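**Student:** okay, structure incoming, though there's no sequence with it:
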């Protein structure tokens, strides 16, 4: 394991994107537990991309313009759906006294779907990880590096989620703040959707 791999992976993981946005939203809306669950879901969402990279499906996806476009626009559609549901969900960012939580399975399912429908993550596994796999190391080395990447993903996302939960009560008591939070998250999801739509395989 090289320092270069760890630092590069950390930069990739910590850079705000769809998963970070989803985790922060979960932490703000439903507290620390939801933030951790969202972080777990986003981390699990990398597994299909790892499997695809190992089996060669990712290379096929990268080479096939049609397949890339299909996955890409499914991702765009889901991001726009998240934007719409966030904007319309009046209770999405309500601080409840009883600290009710959305079922963990639903949070994890949404988080996994976010990463599953992100073709750029597959391309990341194809283009980035092989650079650190030496001759003769093969699949086991790739799994090892992917496990480290997933551990970093979970740790960083948990930090994002717990930070959001820590400031939750301070920023969620004003109806004006709640309105702008909904608009801000909805706008961010739209922006990420547009960026994904403009991405080229």
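**Tutor:** Sure thing, it's come through. Owing to the predicted nature of the structure, the values given are computational and were not obtained by experimental measurement. Residues are numbered from 1 along each chain as shown.
**Student:** for the rest of this, base every contact and every neighbour count on C-alpha atoms.
**Tutor:** OK.
**Student:** now do the longest helix seen in the chain: distance to the chain's middle.
**Tutor:** Longest helix in the chain, counting residues (DSSP state H): helix 138-166. The chain centre lies 11 Å from the centre of helix 138-166; the measure is Cα atoms, centre = their mean, to the nearest Å.
**Student:** show me what that helix is packed against.
**Tutor:** Contacts defined by 3 or more Cα pairs under 8 Å, 6 or more residues apart in numbering; DSSP states H and E place helix 138-166 against helix 3-14, helix 18-30, helix 32-44, helix 47-55.
**Student:** for those, which one sits closest to residue 107?
**Tutor:** Nearest to residue 107 among the helices and strands packed on helix 138-166 is helix 32-44; the distance by Cα to Cα comes to 5.9 Å.
**Student:** what residues does that closest one touch?
**Tutor:** When contacts are defined by Cα atoms under 8 Å, 6 or more residues apart in numbering, helix 32-44 is touched by residues 19, 22-27, 101-102, 104, 107-112, 114-115, 150-151, 153-154, 157-158, 160-162, 164-166.
**Student:** switch the cut-off to 7 Å
**Tutor:** 19, 23-24, 26-27, 104, 107-109, 111-112, 115, 150, 153-154, 157-158, 161-162, 165 (Cα atoms under 7 Å, 6 or more residues apart in numbering).
**Student:** ok, stretch 75-85 next?
**Tutor:** 117, 118, 186, 187, 189, 190, 193, 196, 197.
**Student:** swap the cut-off to 8 Å and go again
**Tutor:** 114, 117-118, 185-190, 192-194, 196-197.
**Student:** give the buried subset of the contacts of helix 32-44 as a ChimeraX selection command.
**Tutor:** To isolate the buried members of those in ChimeraX, using 16 or more other Cα atoms under 10 Å:
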select :19,23,24,26,27,107,108,111,112,115,150,153,154,157,158,161,162,165
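**Student:** that older thread, now the helices and strands packed on helix 138-166 as a markdown table including distance to residue 133?
**Tutor:** Putting the helices and strands packed on helix 138-166 into a markdown table (distance: least, Cα to Cα, whole Å) gives the following:
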| stretch | distance to residue 133 |
| --- | --- |
| helix 3-14 | 11 |
| helix 18-30 | 26 |
| helix 32-44 | 22 |
| helix 47-55 | 12 |
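**Student:** out of those, flag the one nearest residue 88.
**Tutor:** Proximity to residue 88 (Cα to Cα) singles out helix 18-30 among the helices and strands packed on helix 138-166, at 14.3 Å.
**Student:** check it against this one:
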């Protein structure tokens, strides 16, 4: 069974503006709704190498004992606090340049894959966060890890696609208003900080 905590935290991670969201939104603004869907697909596929890299070392992590678990948890807390800090200070989170030249689907997907493939924070996310939701007594921990990863990828695809599809509708109101941009930025930062506090207080 997938916990509510996992779904909530994953939603916060996916929704928070980052390079993938910015790329999808800017593509939707400059090249239209269909292009934004290709961009969302590419960003989602770019998660796969990070997921595989994390899964390779998962078994060792789960059997390394309480000290390793605490270190892993601290890494997760530090990661979430880092994201909160970076989100808080990033005043260009919803900025986008709608003047980009049109791009064919295949190069567009390739560019989006490369964008996430070169994002080291995704590997840290899979290594430091997802294992918190995999019990060391689970008879098939790698299967569980894979399931959670696929759910995370599905949420990424859905949310990124939604960002792209709504980019035109929210262009005047969001991209044209510094006040709304700041409120969204502060809200995401606060959500990350809250998740860090919850993780810090969690027990194995």
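**Tutor:** Sure, I can see it. Fair warning: this is a prediction, and the values are worked out from it, not measured in the lab.
**Student:** that older thread, the longest helix of the first structure vs the second structure - mean distance after superposition?
**Tutor:** Its matched residues in the second structure lie on average 0.8 Å from helix 138-166 of the first structure after superposition (mean Cα distance after the TM-score superposition for the first structure).
**Student:** so what does the helix or strand following that helix touch, helix or strand wise?
**Tutor:** Where DSSP states H and E defines the elements, the next helix or strand beyond helix 138-166 of the first structure is helix 168-171. The contact analysis (3+ Cα pairs under 8 Å, 6+ apart) places helix 168-171 of the first structure against helix 18-30.
**Student:** how distant is the helix it packs on from the center of its chain?
**Tutor:** So, by Cα atoms, centre = their mean, the centroid of helix 18-30 of the first structure is 9 Å from its chain's centroid.
**Student:** now do it against helix 32-44: the angle between them, please.
**Tutor:** Relative orientation of helix 18-30 of the first structure and helix 32-44, computed by axes from the mean of the first three to the mean of the last three Cα atoms, to 10 degrees: 160 degrees.
**Student:** average distance between helix 18-30 of the first structure and the second structure?
**Tutor:** Mean deviation for helix 18-30 of the first structure: 0.3 Å (mean Cα distance after the TM-score superposition for the first structure).
**Student:** contact partners of that helix?
**Tutor:** In contact with helix 18-30 of the first structure (Cα under 8 Å, 6+ apart) are residues 33-36, 38-39, 42, 92-95, 99-102, 111, 114-115, 157-158, 160-165, 167-168, 185, 189, 192.
**Student:** angle of it against helix 138-166?
**Tutor:** Relative orientation of helix 18-30 of the first structure and helix 138-166, computed by the same axes, to 10 degrees: 30 degrees.
**Student:** between helix 18-30 of the first structure and helix 3-14, how many degrees?
**Tutor:** With the same axes, to 10 degrees as the basis, helix 18-30 of the first structure and helix 3-14 are set at 50 degrees to each other.
**Student:** next, the buried residues of the longest helix of the first structure.
**Tutor:** Those would be 141-142, 145-146, 148-150, 152-165, for helix 138-166 of the first structure by 16+ other Cα under 10 Å.
**Student:** mind checking the SS state of the residue of the first structure most remote from its centre?
**Tutor:** Using Cα atoms, centre = their mean, the residue of the first structure lying farthest from its centre is residue 136. It sits 31.9 Å away. Of the three states, residue 136 of the first structure takes coil under DSSP: H, G, I helix; E, B strand; the rest coil.
**Student:** quickly note the distance from it to residue 142 of the first structure.
**Tutor:** Per Cα to Cα, to the nearest Å, residue 136 of the first structure is found 11 Å from residue 142 of the first structure.
**Student:** ditto for residue 157 of the first structure
**Tutor:** 22 Å.
**Student:** contacting residues around residue 165 of the first structure?
**Tutor:** 27, 28, 29, 30, 31, 32, 35.
**Student:** actually residue 182 of the first structure, not the one I wrote
**Tutor:** So residue 182 of the first structure contacts 86, 87, 92, 93 (Cα under 8 Å, 6+ apart).
**Student:** is it true that residue 117 of the second structure touches residue 51?
**Tutor:** No. Applying Cα atoms under 8 Å, one finds residue 117 of the second structure not in contact with residue 51, separated by 10.6 Å.
**Student:** before we move on, back to that, output the contacts of residue 165 of the first structure as CSV; include the columns distance to residue 13 of the first structure.
**Tutor:** Conversion of these to CSV gives the following (distance: Cα to Cα, whole Å):
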residue, distance to residue 13 of the first structure
27, 18
28, 20
29, 22
30, 23
31, 22
32, 20
35, 16
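**Student:** of those residues, just say which sits nearest to residue 6 of the first structure.
**Tutor:** residue 35 (23.7 Å).
**Student:** and the closest one, how far from residue 59 of the first structure?
**Tutor:** For residue 35 of the first structure relative to residue 59 of the first structure (Cα to Cα), the value is 33 Å.
**Student:** likewise for residue 47 of the first structure?
**Tutor:** Distance from residue 47 of the first structure to residue 59 of the first structure, by Cα to Cα: 16 Å.
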